[in-house]
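Novice: I would like the atomic coordinates for the input below:
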Amino acid sequence: MSNTLILASQSPRRKELLEQLGYDFICLPADINESVLPQETPEQYVARLAIEKARVIAKQYDENVVVLGSDTSVIFGQHILGKPASLDECIAILTMLSGKSHQVVTAIAAVKGERSDVIVVKTEVDFKVLTEQEIKRYWQTGEPQDKAGAYGIQGIAGQFVKQIRGSYSAVVGLPLYETSQLLSAFGVKSSMTKD
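Specialist: Predicted structure coming up:
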């Protein structure tokens, strides 16, 4: 029997990326506490959330199920930038990123029975200088409201990005290369790898 795959997320972007790799899977969002722990680095934070999301779902199934969890954070200095709750927060976040380089850290985790593994992928993103008018217009589009770091690279905000060093798909929410390597190690086949 082949392994059933569950994506522990309701992110439409992660769903699209996993479909792009040719996997059959179902989506089940994991409800976990996403607070940052004291002394936790951004890398430890995303790794912990990715594995917790996968474990919460995996507990409900037998060991033929592989659960993929993922978490993405936008990091500036040692600050983990969350989703903006207001226009003022959006302005504060994007003004901080304006004309500078920041990191996007994405963790992916696979859980199958007692077995688990996690991979953390870091990408450097360079922003152009943004005016307050541009940020306000961007807020009006509705795009930044549900995005960590107040932007989505795959959307309108792609025009703010001068360059990236690392994985574009990791910035969107699921690093394609690392995800296919991880799932292959857990015995999950995609339509690209089936005999």
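
Novice: when you work out contacts or count neighbours from here on, use the C-alpha atoms and nothing else.
Specialist: Noted.

Novice: tell me the helix or strand right after the lengthiest helix in the chain.
Specialist: Of all the segments of type helix in the chain, defined by DSSP state H, the longest one is helix 42-58. Downstream of helix 42-58, the next assigned helix or strand under DSSP states H and E is strand 65-76.

Novice: that next one - contacts with which helices or strands?
Specialist: strand 4-7, helix 42-58, strand 79-81, strand 101-112 (3 or more C-alpha pairs under 8 Å, 6 or more residues apart in numbering; DSSP states H and E).

Novice: right, and the ones you listed - which one's nearest Gly142?
Specialist: strand 79-81 (17.8 Å; C-alpha to C-alpha).

Novice: buried residues in the closest one?
Specialist: By 16 or more other C-alpha atoms under 10 Å, the buried positions in strand 79-81 come out as Ile80, Leu81.

Novice: now do that strand: everything it contacts.
Specialist: Pro42, Ser73, Val74, Ile75, Ile93, Ala148, Gly149 (C-alpha atoms under 8 Å, 6 or more residues apart in numbering).

Novice: one more to put side by side:
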Amino acid sequence: MLQNLLQHKNLILASQSPRRQELLKALEVDFEVRLKPIDESYPAGMQPAEIAKYIAKKKAAAFLNELTDDTILITGDTLVFKDEQALGKPKDAEEATRMLQSLSGTSHEVISSVCVTTSKLQWVTHDSATVHFRVFSEAEIQHYINTYKPFDKAGAYGIQEWIGHIALLKLEGSYNTVMGLPTQKLYSLLEIAATA
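Specialist: Below you'll find the predicted structure:
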């Protein structure tokens, strides 16, 4: 059991996302949250999965000099891709509206990476899912943005919020991956890291 393997480990989640914190809690492990500001830019020409992994590793790099032998650090990144274009976090309501309009009535890809780092080793992987939305009305888009203010979410939406409940037609892949943390892959990486 993972809980036993992690008994003498200090698990750190470097994410302010309440969704990631909730999902990690669901794995029944003890952890603390530590945050550092990170520049999430990436080199041009990278493939979608590479971008997500690159940013997760960049987030881990900020903590490297403070990791002790008993520490395991978890970082991650989630990106929404529509027609090969990355949709990041919208900077305002206007941009959020444009993003949701582009996702309305179509499918898009969500890629979530997870990076597990110790003082000696690092493992990084990703998972992807395809989300199919029905058409949103303008009133629905405005209600969602005004009520839920999805400015901290890639693609301007959270699948677990109202918009997901009313508009998700089909999901190919893991729901947790769309929420921001591929828990099944993380669980395996933590088992490896705890015994490495």
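
Novice: got a TM-score for the pair?
Specialist: Once superposed, chain against chain, the TM-score is 0.91 (TM-score structural alignment, normalised by the length of structure 1); 188 aligned residues with a C-alpha RMSD of 1.4 Å.

Novice: before we move on, the earlier item: would you turn the helices and strands packed on strand 65-76 of structure 1 into TSV with distance to Phe127 of structure 1?
Specialist: Shown next, in TSV, are those (distance: least, C-alpha to C-alpha, whole Å):
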stretch	distance to Phe127 of structure 1
strand 4-7	31
helix 42-58	20
strand 79-81	15
strand 101-112	6
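
Novice: ok, which of those comes nearest Val161 of structure 1?
Specialist: Closest approach to Val161 of structure 1 among those (C-alpha to C-alpha): strand 101-112, 9.7 Å.

Novice: now the closest one and strand 65-76, what's the angle there?
Specialist: 170 degrees (axes from the mean of the first three to the mean of the last three C-alpha atoms, to 10 degrees).

Novice: check which helices and strands strand 101-112 of structure 1 is in contact with.
Specialist: helix 42-58, strand 65-76, strand 115-127, helix 168-172, helix 176-185.

Novice: quick one: which of the ones you listed is nearest Ser86 of structure 1?
Specialist: Between those, strand 65-76 lies closest to Ser86 of structure 1; by C-alpha to C-alpha that is 17.5 Å.

Novice: now the closest one on structure 2. Mean distance?
Specialist: Aligned to structure 2 and superposed, strand 65-76 of structure 1 gives a mean residue distance of 0.5 Å (mean C-alpha distance after the TM-score superposition for structure 1).

Novice: which element is the residue of structure 2 most remote from its centre on?
Specialist: Distance to the chain centre peaks in structure 2 at Ala139, reaching 27.7 Å (criterion: C-alpha atoms, centre = their mean). Assigned by DSSP H and E, Ala139 of structure 2 falls within helix 138-148.

Novice: that helix maps to which residues in structure 1?
Specialist: Per TM-score structural alignment, the counterpart of helix 138-148 of structure 2 in structure 1 is residues 132-142.

Novice: now for the contacts of strand 79-81 of structure 1, which pair is the farthest apart?
Specialist: Pro42 and Ile93, at 16.7 Å, using C-alpha to C-alpha across those.

Novice: what is the aligned counterpart of Ser107 of structure 2 in structure 1?
Specialist: Checking TM-score structural alignment: Ser107 of structure 2 goes with Ser101.

Novice: I figured its match hits Thr123, correct?
Specialist: No: contact criterion C-alpha atoms under 8 Å: Ser101 of structure 1 and Thr123 do not qualify, at 10.2 Å.
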